[in-house]
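*Asks:* This is a predicted model, with the sequence first.
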Amino acid sequence: MNAPTPLVLEVVSLAGPIWSGEIREVDLPGSAGRFGVLARHTPLLTTLREGMLRVAPLQGEPMEIYVSGGFVEVQPDKVTVLADLAVRDADWEHAQAEAARERAASGMAQAFTDEDYMAMHVELIHRYSLQLRGRPPR
């Protein structure tokens, strides 16, 4: 019986390397939907949404790795995941909470809560709706 062709998976987050090894298959949360990768996959570069990587290593038990988003590069013999935040399955709930905290603390999120910004946004929506109805803005 032929052994499966190995595929190397490397998962890296902003904090550093998370996991690397030979795998049979990996299932990823792509921004357009979940997709699987086996050895000899067509080269691909795409974005990831928040979710779990499901990894079937050549040796050992299947595992899951949480990613909060990022990119994946697929080559016929290697898959590289560059995640914003990545954590092995044991700590994924903590990682989700941390990612939510980081998003809430971002400058853009804080700007959305500013009252002046909200007033400006409401005014722009009002003017745009008048324009769609064929009325001049007042």
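*Replies:* Here it is on my side, so go on. Numbers count the residues shown, from 1 in each chain.
*Asks:* CA only for contacts and neighbour counts going forward, please
*Replies:* Will do.
*Asks:* going on from the longest strand seen in the chain, what's the next piece of helix or strand?
*Replies:* Assignment by DSSP state E gives strand 16-30 as the longest strand of the chain. Per DSSP states H and E, the first helix or strand lying C-terminal to strand 16-30 is strand 33-38.
*Asks:* second one coming, line it up with the first:
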Amino acid sequence: MQHATRRCPAAHPDDPTLCAGPVAVTVLDASNAGAQGCEHHAARLLASLDGGRVYALPDAPTGAAIRVFTTADTLRPFCWVDGPRTQPSQFSRAENRTPTAADSRPVAAREAATAPLAFPPRQGQSGDVPS
């Protein structure tokens, strides 16, 4: 799905959302390939990478990289894709760390135990990347 509105380089082609603010950070993957982006799309990209890092651009607002990092922690990889998520790599890092009161296993472990595989893992974990 291509969008007519010009968006930052960190925006995934299938992500329907518009940029939120100016390009402020660079997100690097595990092999140091990078994309500059607004905080919104940078957080979505970082959440979808295994081993990604974020760096503020010189003219970025104070705290931009920290905001992207903390937001990415709570976002599920490829969060614009609907469907059941059954594997730990398909949940946010925060969900994978946080058990509930009723079950001491993290959310991803509980849901993975009861549902079939239906969504691709994070980019970099299996080589399969949604396009």
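*Replies:* Nice, thanks for sending it over. Remember, it's a predicted structure, so these values are computed and weren't measured experimentally.
*Asks:* What's the TM-score once they're superposed?
*Replies:* In this superposition the chains share a TM-score of 0.31, using TM-score structural alignment, normalised by the length of structure 2; 74 aligned residues with a C-alpha RMSD of 4.8 Å.
*Asks:* Tell me which residues of the longest strand of structure 1 come out buried.
*Replies:* Using 16 or more other C-alpha atoms under 10 Å as the test for burial, strand 16-30 of structure 1 gives Ile18, Glu22, Ile23, Arg24, Glu25, Val26, Asp27, Leu28, Pro29, Gly30.
*Asks:* Closest one of these to Val79 of structure 1?
*Replies:* Val26 (8.7 Å; C-alpha to C-alpha).
*Asks:* Which residue, other than its chain neighbours, is closest to the closest one?
*Replies:* Distances taken as C-alpha to C-alpha, 6 or more residues apart in numbering place Val55 nearest to Val26 of structure 1, at 4.6 Å, with adjacent residues excluded.
*Asks:* Show the subsequent helix or strand relative to the helix or strand that neighbour falls within.
*Replies:* Element membership for Val55 of structure 1, per DSSP H and E: strand 51-57. Going down the chain from strand 51-57 of structure 1, the next helix or strand is strand 63-67, by DSSP H and E.
*Asks:* and the angle from that following strand to strand 51-57?
*Replies:* Angle, strand 63-67 of structure 1 to strand 51-57, by axes from the mean of the first three to the mean of the last three C-alpha atoms, to 10 degrees: 150 degrees.
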